[in-house]
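> Fold the following, please.
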Amino acid sequence: MSTNPRTRRTASSTEGAPEAAGEGGAPPPGVRAIKKYPNRRLYDTQTSSYITLADVKDMVMAVEHFIVLDAKTGEDLTRSILLQIILEEETGGVPMFSTQALAQIIRFYGHTMQGVMGNYLEKNIQSFIDMQARLTENAVVKLPNPVQSFMTSYMEQSSQIFTQMQEQMAKQAETLIGAIQPIPPKK
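Just a heads-up that it's a prediction; the model follows:
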């Protein structure tokens, strides 16, 4: 999250780049503004009505661009609201993450590899979405065994992303090791 109050991130399922807020903290054109009040209620400025987390989830599923702002401070709360939706989904039905996977993710916070891991997960999820889209296309064309083709392609892309992550880790390690030069003994 940005420390500049004029820079805001918007939730979008199709684009990775954050969009900057306009002058005065207003969201950019085409971005739906949701205000969160201290009583935890969410107000949709587009429909002039209060909404629920389920409504926000529906916006995510519909690939609508939106931003959630604190009604008092204008602080961007979008990530917090998205995390609440994930928490509800994880506790409500069949969880996507195992306890072990969640523990591993937590261990990366504050670790030097936190940024690399976040980047790796994001690229891997995007790769999976791309493969899913291809699988859907292939199902329409009725190719033989599209699931096997999908998994093969996904594994190849995942392997490429993992290789890139390893290269980034090696570069970071070289940088860290280069910064830790032994101090010659005093004479």
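> CA atoms for contacts and neighbours, from now on please.
OK.
> Could you pick out the longest helix of the chain?
helix 146-179 (DSSP state H).
> List the buried residues for it?
Buried positions in helix 146-179, judged by neighbour count with 16 or more other C-alpha atoms under 10 Å: 146, 149, 150, 153, 154, 157, 158, 161, 162, 165, 169.
> Output those residues in CSV; the columns should cover distance to residue 87.
Output for those, formatted as CSV (distance: C-alpha to C-alpha, whole Å):
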residue, distance to residue 87
146, 32
149, 33
150, 29
153, 30
154, 27
157, 28
158, 26
161, 27
162, 27
165, 28
169, 30
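> and the residue most central in space within the chain, how far is that from residue 151?
The residue lying closest to the centre of the chain (C-alpha atoms, centre = their mean) is residue 122, at 6.2 Å. Taking C-alpha to C-alpha, to the nearest Å as the criterion, residue 122 is separated from residue 151 by 18 Å.
> Same question for residue 160.
When distance is defined by C-alpha to C-alpha, residue 160 is 14 Å away from residue 151.
> One more: residue 128?
Counting by C-alpha to C-alpha, the gap from residue 128 to residue 151 is 9 Å.
> Now do the helices in this protein.
Ranges of helices within the chain are 53-61, 78-92, 99-108, 114-141, 146-179, based on DSSP H.
> now the ones you listed in CSV, with distance to residue 67?
Listed next are those as CSV, based on distance: least, C-alpha to C-alpha, whole Å:
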stretch, distance to residue 67
helix 53-61, 10
helix 78-92, 6
helix 99-108, 25
helix 114-141, 20
helix 146-179, 29
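> Following up with a second sequence; could you model it the same way so I can compare the two?
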Amino acid sequence: MRVIRKYANRRLYDTQQSRYVTLEDLRRLILDEEPFRVEDAKSGEDLTRTILLSIIIEQEQADGESEVFSNDLLAQFIRVYDMAQPLPLARYLEQGTQLMLEQQKRMQDQWKQAMRHSPMDLMREMAEENMRFWQKTIGQGQANADEKDDGKDDEKTDDEPGKS
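Just a heads-up that it's a prediction; the model follows:
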């Protein structure tokens, strides 16, 4: 696991890459699903949770239109901390978020699968399917018409209109 050290001057140092990093760099590690641990450079105390919360705060402030946590929701979270018997909120949120992310990934995978061909390939495939459908339909219609014609031949008599 990658170790990030936080120094007293608030700077974050990536021990694997031997360079200073920003919260944005850590956010990219999260998006790339690369695990890391943030520790205090002096004491070794685990600061990962605090840094993750800082990343969320930055995200929330970066773009006011895509807020995940409304003021009401944040106030409700604070109330949960003050409950005599706290709800299993963390587990519920983790499971719900995991389910949502899995569904989103599944939808993205299905979309990628559907779009693996160029739009022209998709149009060609659809046209070919339509042709097969219509050929089958016309073939069945022709077979039905032939059966009807065969039945009419059997019903013909020598009596022709106009003859007495």
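> Could you report the TM-score for this superposition?
Once superposed, chain against chain, the TM-score is 0.64 (TM-score structural alignment, normalised by the length of the second structure); 113 aligned residues with a C-alpha RMSD of 1.7 Å.
> re earlier: can you tell me what the residue nearest to the centre of the first structure aligns to in the second structure?
By TM-score structural alignment, residue 122 of the first structure lines up with residue 94 in the second structure.
> count of residues packed around residue 123 of the first structure?
When neighbours are counted by other C-alpha atoms under 10 Å, residue 123 of the first structure registers 17.
> give me every residue that touches the nearest residue to it once chain neighbours are set aside.
Residue nearest to residue 123 of the first structure in three dimensions, not counting chain neighbours: residue 161, with 7.2 Å by C-alpha to C-alpha, 6 or more residues apart in numbering. Residues near residue 161 of the first structure by C-alpha atoms under 8 Å, 6 or more residues apart in numbering: 120, 123, 124.
> just checking, the first one touches residue 162?
This points to residue 120 of the first structure. Yes: assessed by C-alpha atoms under 8 Å, residue 120 of the first structure is found in contact with residue 162 at 7.3 Å.
> Run through the residues that contact the residue nearest to residue 157 of the first structure when sequence neighbours are not counted.
Leaving aside its chain neighbours, residue 157 of the first structure sits nearest to residue 127 (6.8 Å; criterion: C-alpha to C-alpha, 6+ apart). With contact set as C-alpha under 8 Å, 6+ apart, residue 127 of the first structure has these partners: 154, 157, 158.
> and residue 39 of the second structure, how many residues sit next to it?
By the criterion of other C-alpha under 10 Å, residue 39 of the second structure has 20 neighbours.
> Tell me who's in contact with it.
Contacts for residue 39 of the second structure (C-alpha under 8 Å, 6+ apart) come out as 3, 4, 5, 6, 45, 46, 47, 48.
> if we go to 6 Å?
By C-alpha atoms under 6 Å, 6 or more residues apart in numbering, the residues touching residue 39 of the second structure are 5, 45, 46, 47.
> Could you pick out the longest helix of the second structure?
helix 119-155.
> Let me know the angle separating it from helix 89-114.
Helix 119-155 of the second structure runs at 70 degrees relative to helix 89-114, counting by axes from the mean of the first three to the mean of the last three C-alpha atoms, to 10 degrees.
> what stretch of the first structure does helix 119-155 of the second structure fall on?
Aligned using TM-score structural alignment, helix 119-155 of the second structure spans no residues in the first structure.
> Are there helices or strands packed against that helix, and which ones?
Judged by 3 or more C-alpha pairs under 6 Å, 6 or more residues apart in numbering; DSSP states H and E, helix 119-155 of the second structure is in contact with no other helix or strand.
> Please state the offset of it from the chain centre?
Computed by C-alpha atoms, centre = their mean, to the nearest Å, the chain-centroid distance of helix 119-155 of the second structure equals 40 Å.
> same question, stretch 124-140 of the first structure
18 Å.
> ditto for stretch 43-62 of the first structure
Its chain's average C-alpha position is 19 Å from that of stretch 43-62 of the first structure, according to C-alpha atoms, centre = their mean.
> and it, which stretch of the second structure?
With TM-score structural alignment applied, stretch 43-62 of the first structure matches the range 13-32 in the second structure.
> on that earlier part again, highest neighbour count among the contacts of residue 39 of the second structure?
Most neighbours among the contacts of residue 39 of the second structure, by other C-alpha under 10 Å: residue 5, with 25 neighbours.
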